[in-house]
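K.L.:
predicted model and sequence below, questions to follow.
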Amino acid sequence: MGVSLSPSSRGKGRRRSRRAAMAEINVTPLVDVMLVLLIIFMVTVTLPAVGVPIELPESRANPVEEVPDTVTVSIDGEGRIYLENEAVPVGGFPDALTAIGRGGDGKLPTLVLRGDRGLDYGRVMAVMGEMNRAGFTRIELVTDGSVSPP
């Protein structure tokens, strides 16, 4: 005679251990990703807006409010002209200015002039004169802040 176990009596003496599902989230990878994104953001914000390396002159002038519709014109130490980050070919500055065009409101954008401190004053004035001749009347000059009066 054998003993048979019915299905209902099989699991009675044994305890079935089931692991409960974990309700926790491992936040370490999330923190790592957020720190990397923060570092990338901090590095890119501190980069200059225009990539032309220029040693700006110093001035104690009060800063002006930034206007959203601006185009940056830079003149490096050798006198080469850059429109935003693109070098303008020799003699092509008037054509580059006419290609800028008017905004949606029909106004010309404000030109922001960045000139190297070692430039000849005549070179800067020639560039500004060409800007005026092209119809640009709002021109801002960019300088570094200075703590001592001239």
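P.N.:
Received, thanks.
K.L.:
going forward, measure contacts and count neighbours with C-alpha atoms only.
P.N.:
Will do.
K.L.:
scan this structure for its longest helix.
P.N.:
helix 28-46 (DSSP state H).
K.L.:
the following helix or strand past it - contacts with which helices or strands?
P.N.:
Next in sequence after helix 28-46, counting helices and strands by DSSP states H and E, comes strand 58-59. Using 3 or more CA pairs under 8 Å, 6 or more residues apart in numbering; DSSP states H and E, the elements in contact with strand 58-59 are strand 144-145.
K.L.:
by contact count, what packs against the strand it packs on?
P.N.:
Partner elements for strand 144-145 (3+ CA pairs under 8 Å, 6+ apart): strand 58-59.
K.L.:
ok, then the element right after the strand it packs on?
P.N.:
Sequence-wise, the next helix or strand downstream of strand 58-59 (DSSP H and E) is strand 70-75.
K.L.:
okay, now the one to match up with it:
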Amino acid sequence: MSFGRFDRGVDEAPMSDINMTPLIDVMLVLLVIFIITAPLLAGHIALDLPKVDTAAAQRAPKSLSVSIQKDGKLYLGDQPTTLAALTARFAAAAKARPDTELRIRADTAAPYGDVAQVMGAAQGAGLDRIGLITQPAAAASGAMP
């Protein structure tokens, strides 16, 4: 035995192959990092927006509320009405403010045709913002959240 060397024995030859495991581990970690960060980089648009001293205009749209009962009765707000009267009211509201929103509250047993007639009358009068009002499932079943 010489000074500073370990005895390898006669059967063991030096390893001449490259160990690929650490290289593959590093590549997989880099792949995961790129997969996670790529969508974050693509969705960002850098803008230098101008500074304005005035406050932004907060104009809430006017809304009309129409209720439809299961027997087909129509209500504008809480007043009973007819489809012809609703059509005239929709036209007046669209002429006064084109951004008027129509909110339809229909009974679950109300015929779909009645709802479609009200929506058609509103669109014909020029109201294109129509919302169907529903109730949350927890409130409808009476369960507490």
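P.N.:
Received, thanks. Nothing here was measured: the structure is a model prediction, and the numbers come from that model.
K.L.:
now the TM-score, please.
P.N.:
Here the superposed chains carry a TM-score of 0.48, computed using TM-score structural alignment, normalised by the length of the second structure; 79 aligned residues with a CA RMSD of 2.0 Å.
K.L.:
if we can go back for a sec, quick one: buried residues of the longest helix of the first structure?
P.N.:
Counting neighbours by 16 or more other CA atoms under 10 Å, one finds that helix 28-46 of the first structure has no buried residues.
K.L.:
so what touches that helix?
P.N.:
The contact list for helix 28-46 of the first structure, computed with CA atoms under 8 Å, 6 or more residues apart in numbering, is empty.
K.L.:
how close does residue 37 of the first structure get to residue 9 of the first structure?
P.N.:
For residue 37 of the first structure, the distance to residue 9 of the first structure (CA to CA, to the nearest Å) stands at 59 Å.
K.L.:
repeat for residue 144 of the first structure
P.N.:
88 Å.
K.L.:
next one: residue 43 of the first structure
P.N.:
69 Å.
K.L.:
and after the helix or strand hosting residue 89 of the second structure, which helix or strand comes next?
P.N.:
Following DSSP H and E, the helix or strand that holds residue 89 of the second structure is helix 83-96. Where DSSP H and E defines the elements, the next helix or strand beyond helix 83-96 of the second structure is strand 101-106.
K.L.:
and that next one, what does it pack against?
P.N.:
If you count contacts as 3+ CA pairs under 8 Å, 6+ apart, strand 101-106 of the second structure packs onto strand 63-68, strand 129-132.
K.L.:
got a markdown table for these, with distance to residue 112 of the second structure and mean neighbour count too?
P.N.:
Listed next are these as a markdown table, based on distance: least, CA to CA, whole Å; neighbours: other CA atoms under 10 Å:
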| stretch | distance to residue 112 of the second structure | mean neighbour count |
| --- | --- | --- |
| strand 63-68 | 10 | 19 |
| strand 129-132 | 12 | 14 |
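K.L.:
save the ones you listed as a markdown table, and put in distance to residue 114 of the second structure too.
P.N.:
Below are those laid out as a markdown table (distance: least, CA to CA, whole Å):
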| stretch | distance to residue 114 of the second structure |
| --- | --- |
| strand 63-68 | 8 |
| strand 129-132 | 13 |
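K.L.:
nearest to residue 115 of the second structure, out of those strands?
P.N.:
Between residue 115 of the second structure and these, the shortest gap by CA to CA is with strand 63-68, which sits at 7.4 Å.
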